[in-house]
Each structure stands twice: as structure tokens, then as C-alpha cells.
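My questions concern the predicted model and sequence given below.
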Amino acid sequence: MKTRFALTLADARHVAATAEAEAAKNGWSVVIAIVDEGGHLVLLQRIDGTQPASAEIATQKARTAALFKRPSKALEDIVAGGRVAMLSLPGITAVEGGLPLVYRGDIVGAIGVSGVQSFQDGIVAKAGADSLDDGQS
């Protein structure tokens, strides 16, 4: 048996707040989705003015990162490299902006961001993901 860490709502709020601060700093309007390790939505935050479709896209990016245990950008790169068959896998959104949330070596969930260019979504997601271990839990 293994003892595992679990993402709390307080953790999700902290990650989302840090990601939102990064988006605000850059003047970007985005949706931020936080999921648990099984890809289930814990928190969804849509900054005023962000396109409605980004709510689903951010959630799917987060689910991809959680379930595949890797950044959604890694899967985007695989597809761009010619492995288009990857797109047929269930639950895959192969677009940058989803990152696993790692705490003390365990994947406890993921963050997904959508609303601006994918590389910008990735910047916002990274700010949130990097904040998980700075005093939370």
C-alpha cells in the first residue's frame, strides 16, 4: 500500500489564483480549470470576457494532463510529429495549456487553461502548477 496526497479545494483555489494573477499581469482573459488525479473537475474559473467555449477546452486540457500524466503539449508534439492516430485515443486534447499538478512527486491533479494563444495558455498553466508546492497542503 502507498499513502498518497490528494488535491484539496484550498489547493485548487491557490493554484487558480496564481494562474489568474499571471493572466492578469499579461492582460489575458482565460478560463482556468483544475481537476483531481482522475480528471474530475474541482474548480472552474472564467475571467470576465473569456469566450464561453474556453470553459470546456480548459477542462479537457486539464483532464488530458491528469489522465495521461504529462503536459498536453507533449501530446500535441507527438501528433505534430506525425502520430495522428493519437487523436483517436479517448479523452485526448492534444493542445498546449494542460499541465499535471505534482506534489512531492505525486500527480494530484492537473490545470488546464484556455482563452488566448496556446503557448500563452501554457504560460498561465505553468504559473499555477509551479505554485502548488509553495506552502500549500
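Looks like it came in fine.

C-alpha only now, for contacts and for neighbours.
Fine.

Is residue 59 in contact with residue 45, as I believe?
No: under the criterion of Cα atoms under 8 Å, residue 59 makes no contact with residue 45, lying 10.3 Å away.

quick one, which of the two is more surrounded?
residue 59 (27 against 17; other Cα atoms under 10 Å).

Quick check: which helices or strands does the biggest helix by length in the chain pack against?
The helix of greatest length in the chain, counted in residues with DSSP state H as the criterion, is given as helix 9-26. Applying 3 or more Cα pairs under 8 Å, 6 or more residues apart in numbering; DSSP states H and E, we find helix 9-26 packed against strand 31-36, strand 41-46, helix 118-130.

Packed most tightly, which of these would that be?
Of those, the one with the most neighbours on average (mean count of other Cα atoms under 10 Å) is strand 31-36, at a mean of 31.

If I take it and helix 118-130, what angle do their directions form?
50 degrees (axes from the mean of the first three to the mean of the last three Cα atoms, to 10 degrees).

Take this one as well and set it beside the first:
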Amino acid sequence: MSSVSRIIPYGPPLSLDVARRIAATAEAEAKANGWPMVIAVMDSGANLVVLHKMDQAQTGSITIAQAKAESAVRFKRPTKVFEEALAAGGIHLRLLATHGASPLEGGLPLMLAGQLVGAIGVSGMQSTQDAQVAAAGAKAIADTS
């Protein structure tokens, strides 16, 4: 018997105020570690709400952070899932043909009351460090309800 995954509904889009708090919390984590990062927060429609480039963050991370956030919204899952699938190889390599699926850890869906209300994408350091900063930002959403 196959397992049925719970369908995650899209919720109302994040407000600018909430997105700013999420980005600020992520920035505080990045600063605490001395990591120059780019932080992108999107709403549930994959619309960019906040893009925050810290001083000395590499400019290439601007598009990567946005791609991570967009991937997390559109596919309703952390981008680490895609990174792990590619690392496994074999049939998972078909992921390379999936438009918009960022295979770089650091993108997380933002959940509130069981609904996906947006996503955060972080880029600038190693993927695990990007993920750490994104996770700090994602935790901030619980403080906004």
C-alpha cells in the first residue's frame, strides 16, 4: 500500500511587515556568524516581498537566493530535498530537467497554521550555512502570529 502525503495548502501571502521580520531574524543569524548573505523572502504566490543583500555579499547570490525561495514556494518543500536527490544520482538526475527546482540547500517554505504562506531563500556561503540562516528566519514566522 502506498502512503499518501498530506497536501499542503497555499495560504494568504505574507505581508511586508512579516517578511521584514523574517529577513531581519535571518540577518541577525548571519551577522552572528560573520557571514555576508543575500536573503530573499517570497509570498505564497512566489512574488518577491523582501530582498536583502548584506554588505560584502557576493552579487551572484542575489539570483540564487531568489531561486531558492521560489523553488521552496512552487514545490512546497525545502530545496535540500532536490540537492539530496541529485547527490543520489541515478533516476534522480531527471531533476535536472525540472524547471525551477533549485538543487541548493538554503530554501525553506514558510508555514503558518498549516498553510504555506511564503518562503525564504538564503545564499552567500556554503549550503549548510545558508540553510542555518534560512532556518533562523523561518522560525521568526511563529513569532508573527
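Received the coordinates, thanks. Only a predicted model underlies this, so the values are computations on that prediction, with no experimental measurement involved.

Please state their TM-score.
Their TM-score after superposition, calculated using TM-score structural alignment, normalised by the length of the first structure, is reported as 0.94; 135 aligned residues with a Cα RMSD of 1.4 Å.

about what we covered before: out of the helices and strands packed on helix 9-26 of the first structure, which is closest to residue 63 of the first structure?
In this view, those are compared for proximity to residue 63 of the first structure by Cα to Cα, and strand 31-36 is the closest at 6.6 Å.

and the closest one, which stretch of the second structure?
Mapped onto the second structure using TM-score structural alignment, strand 31-36 of the first structure covers residues 38-43.

Now the matching stretch on the first structure. Mean distance?
After superposition onto the first structure, the mean distance of stretch 38-43 of the second structure to its aligned counterpart is 0.4 Å, using mean Cα distance after the TM-score superposition for the first structure.

contacting residues for the spatially most central residue of the second structure?
If you average the C-alpha coordinates of the second structure and look for the closest C-alpha using Cα atoms, centre = their mean, you land on residue 107, 2.3 Å from that point. Under the criterion of Cα atoms under 8 Å, 6 or more residues apart in numbering, the neighbours of residue 107 of the second structure are 65, 68-69, 71-72, 78-80, 119-122, 131, 134.

cool, and residue 35 of the second structure?
Contact criterion Cα under 8 Å, 6+ apart gives 124, 125 as the residues in contact with residue 35 of the second structure.

and residue 49 of the first structure, what pairs with it in the second structure?
Following TM-score structural alignment, the counterpart assigned to residue 49 of the first structure within the second structure is residue 56.

tally of neighbours for the nearest residue to that match once chain neighbours are set aside?
With Cα to Cα, 6 or more residues apart in numbering as the measure, residue 36 is the residue that lies nearest to residue 56 of the second structure, at 5.8 Å, once sequence neighbours are left out. When counting by other Cα under 10 Å, one arrives at 18 neighbours for residue 36 of the second structure.

Surely residue 36 of the second structure is in contact with residue 54?
Yes: the pair formed by residue 36 of the second structure and residue 54 meets the contact definition of Cα under 8 Å, at 5.6 Å.

is it true that residue 115 of the second structure touches residue 9?
Yes: counting by Cα under 8 Å, residue 115 of the second structure touches residue 9, with 5.2 Å between them.

Of those two, give the one with the bigger neighbour count.
The residue with more neighbours, out of residue 115 of the second structure and residue 9 and counting by other Cα under 10 Å, is residue 115; that gives 16 against 13.

Check the alignment and tell me where that one lands in the first structure.
Matched across to the first structure, residue 115 of the second structure falls on residue 106, judged by TM-score structural alignment.

how near is that match to residue 40 of the first structure?
Per Cα to Cα, to the nearest Å, residue 106 of the first structure is found 17 Å from residue 40 of the first structure.

what do you get for residue 54 of the first structure?
In this structure, residue 54 of the first structure lies at 17 Å from residue 40 of the first structure, with Cα to Cα as the measure.

Those two - which one has more neighbours?
Between residue 54 of the first structure and residue 40, residue 54 has the larger neighbour count (other Cα under 10 Å), namely 20 against 16.

Sweet, I'm off.
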